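[1] Quick one, what's the 3D model for this:
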Amino acid sequence: MFSFFKKKKPADAPAAAPAAPLPSPSPDITAPRPGGSLIGSALVTPIEIPVPGAAPAVREHWVSKLRSGLNKTGASISGVFTGTQIDEALYEDLESALLMADSGTGATAYLLDEVRRRVKDSGVTHPVAVKNILTDALTQLLKPLEQALVIGEFKPTVIMVAGVNGAGKTTSIGKLTRHLANEGASVLLAAADTFRAAAREQLEVWADRNRVEIVSQEGGDPAAVSFDAVSAGKARGKDVVLVDTAGRLPTQLHLMEELRKIKRVVSKADSTAPHEIILVIDGNTGQNALSQVKAFDDILQLTGLIVTKLDGTAKGGVLAAIALWARERAKASPGLKPVPVYFIGVGEKLEDLETFNAREFSQALLA
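    Prediction:
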């Protein structure tokens, strides 16, 4: 399996200030862990980190699943290239197919212009060659989304994870935790999704599966849970603190404001945090996913994305629309960090979340 993040040595830090006290009272700071040892008010369990494997066959298996998952999207686009000549009808069909795949009007126009220009410059005459040109043009558009998640520059690296209900947010946190553990990172989970019933229990299941610690409070305030988790992560020397925030729609302004509060409170526990703010979006929702990205970015200034449920959808082209938005955002606000797609998902198993690779995705989409 390919390594999905870059490790950095922590920068020289100033003399440590006295640790901020945890809010009081702070009941149930961690869920009980079999075999753990009590330290203060927190129950700590030793974690056995598995040795990561990097066999190319594992990645090839993943690419095969990606290709299969994107079949519904790819079939509608690839069907355009079954003719015998390159003519205006081909371009019109390609435009319709890209729009049906939810690439959006902007990304569709960009790709069509690129394909037309490259066809003219290269002098190709067969539609199959146009398909190869489209694959290269799509790869070029998506390439800026292909960035590594950096862990280790800060300790702990605090990652806030947001997303609407049903996008696969909590499940993605569980899968991401497994990736981190496989790479040798120690992880602490924060059950700050106190808005949805049973969300804490769901995250505790993932903590058990991955043998990592969790900070939670039954019925607690999400910001207080987040503060506790970051403080505990610093005290215990964790590499990563993953904060599961409540799912909400961008139109629920009072709940979106709560996200701002969590971000502010996290920065009180660690003045450099949060270091990553990742949005989980459902690939099935097409252009609505792009609307979510824009809305959450306005509130939180996103640093990365996880795109789930790409298997079985006919709307995989939405990544092209996201790529064009990211390009325009970078031009409009040069001071902001880029918003890459760190991971994409094509299933429910732990191994069904993997790093995003622009060429792999383009080739799988247009296979």
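
[2] CA only for contacts and neighbour counts going forward, please
    Will do.

[3] dump the residue contacts of the residue positioned nearest the centre of the chain.
    The centroid of the chain falls nearest to residue 306 when counting by C-alpha atoms, centre = their mean (2.1 Å). With contacts defined as C-alpha atoms under 8 Å, 6 or more residues apart in numbering, the neighbours of residue 306 are 172, 278-281, 341-345.

[4] let's see this one next to it:
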Amino acid sequence: MNNKFDNNTSEKNQPIWENLKKLKKQLLTAFSDNKFDNETLIELEDVLIMADTGPKTAKEIISNLSEQVSEDSYENSKSARLHLANIINQRLNKLCPNEPISIKKNQLTVFLLVGVNGSGKTTTIGKLAHHFKNNGSKVALAACDTFRAAAKDQLNIWGEENGVTVFSSECSDPSSVAFEAVTNSIEQNIDILLVDTAGRLPSKKNLIEELKKLNRVLTKALSESPLYKWIILDSNTGQNALNQISQFREALDINGLILTKFDGINKAGFLLTLSDLDNLPVMFVGTGESIEDLSVFDAKKVGNNILGIAD
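    Purely as a prediction, here's the structure:
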């Protein structure tokens, strides 16, 4: 798996860093007079809001910064910048998983992937299959998107490219397809089953009820085996993603997040707002169109690029 968090990226993978550089430049400009005062705080808050951090989060960050910077150091912009770097890094670190993914040989682990239409869910499943297989796991896919006509074909293509089994059925009930996939996976000693679901708006109550049923069936079928429920989000959704997460969490106890199109993110401040959510770590980010363009989220690298602090 390529590490697209390396700053020495190719041209097609530069947008995330270009956007972070823009945010970094704006923040550093606020410190350029080598002094730190109330006007600097106001300017910093404006910069964060314009970067799609969100007014509430931006205010909390600036309030925290104001408390940490003592009156004696108000004339020292370098000291204030280091305080801000620490605040931002602390927020980004909250996006990192507290525990590693639990995967054991000959014990099935299931990943239920959900999200709205167009978030890149099926493509991400193909990348996840590549990642887990390369790490020595026996992987299979479950085609539980019975709503979109081309979904099964698309998943079969990813299955062929990865050399993994795709469990599908002519049945139109996603829960039945999932149950059969789990049964077959256990019989075939599959380590990881990635479950593709139909893209849906959380406002569509019938589709959310279908998702709840799918969750119940998987939970019952797996007994004590691990079941991860991850939401897939387009990085450029920005603040609107918070509503999506909240509504999906009414149906599922979402415990992980994958950000797609991270190589083209133009709302870097959105990451700071995500850190306000409880127990929702960023597991991976999609950094391109290739099957290998999936990276573990690197909070330190992102934080350092925002504030221009060396590793």
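
[5] picking up where we left off before, which SSE is the residue nearest to the centre of the first structure in?
    Per DSSP states H and E, residue 306 of the first structure falls inside strand 304-308.

[6] of the contacts of residue 306 of the first structure, closest to residue 210 of the first structure?
    Distance to residue 210 of the first structure across the contacts of residue 306 of the first structure (C-alpha to C-alpha) is lowest for residue 172, with 12.7 Å.

[7] The first structure: helices as residue ranges?
    56-69, 71-78, 88-100, 104-122, 127-142, 169-182, 199-210, 222-235, 253-269, 287-300, 318-332, 358-365 (DSSP state H).

[8] Columns mean neighbour count and distance to residue 312 of the first structure on top of those, output as a markdown table?
    Below are those laid out as a markdown table (neighbours: other C-alpha atoms under 10 Å; distance: least, C-alpha to C-alpha, whole Å):
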| stretch | mean neighbour count | distance to residue 312 of the first structure |
| --- | --- | --- |
| helix 56-69 | 16 | 5 |
| helix 71-78 | 21 | 6 |
| helix 88-100 | 18 | 15 |
| helix 104-122 | 16 | 19 |
| helix 127-142 | 20 | 20 |
| helix 169-182 | 23 | 18 |
| helix 199-210 | 19 | 25 |
| helix 222-235 | 25 | 34 |
| helix 253-269 | 18 | 30 |
| helix 287-300 | 18 | 16 |
| helix 318-332 | 20 | 14 |
| helix 358-365 | 21 | 12 |
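
[9] Quick one: closest of those helices to residue 5 of the first structure.
    Closest among these, once you apply C-alpha to C-alpha, is helix 169-182, at 8.6 Å.

[10] and that closest one, which stretch of the second structure?
    Aligning helix 169-182 of the first structure against the second structure (TM-score structural alignment) gives residues 121-134.

[11] distance from the matching stretch to the first structure after superposition?
    When the first structure is superposed, stretch 121-134 of the second structure averages 0.9 Å from its matched positions, counting by mean C-alpha distance after the TM-score superposition for the first structure.

[12] if we can go back for a sec, for PyMOL, what selects the buried ones among the contacts of residue 306 of the first structure?
    Only the buried members of the contacts of residue 306 of the first structure enter the following PyMOL selection, criterion being 16 or more other C-alpha atoms under 10 Å:
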select buried, resi 172+278+279+280+281+341+342+343+344+345
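
[13] Still touching in the second structure? Go through the contacts of residue 306 of the first structure.
    Using both residues aligned by TM-score structural alignment, their matches' C-alpha atoms under 8 Å, the second structure keeps these contacts from the contacts of residue 306 of the first structure: 278-281, 341-345.

[14] that older thread, okay if I get the helices of the first structure as JSON lines plus distance to residue 189 of the first structure?
    As requested, the helices of the first structure are exported to JSON lines (distance: least, C-alpha to C-alpha, whole Å):
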{"stretch": "helix 56-69", "distance to residue 189 of the first structure": "26"}
{"stretch": "helix 71-78", "distance to residue 189 of the first structure": "35"}
{"stretch": "helix 88-100", "distance to residue 189 of the first structure": "39"}
{"stretch": "helix 104-122", "distance to residue 189 of the first structure": "36"}
{"stretch": "helix 127-142", "distance to residue 189 of the first structure": "31"}
{"stretch": "helix 169-182", "distance to residue 189 of the first structure": "9"}
{"stretch": "helix 199-210", "distance to residue 189 of the first structure": "7"}
{"stretch": "helix 222-235", "distance to residue 189 of the first structure": "7"}
{"stretch": "helix 253-269", "distance to residue 189 of the first structure": "14"}
{"stretch": "helix 287-300", "distance to residue 189 of the first structure": "20"}
{"stretch": "helix 318-332", "distance to residue 189 of the first structure": "28"}
{"stretch": "helix 358-365", "distance to residue 189 of the first structure": "30"}
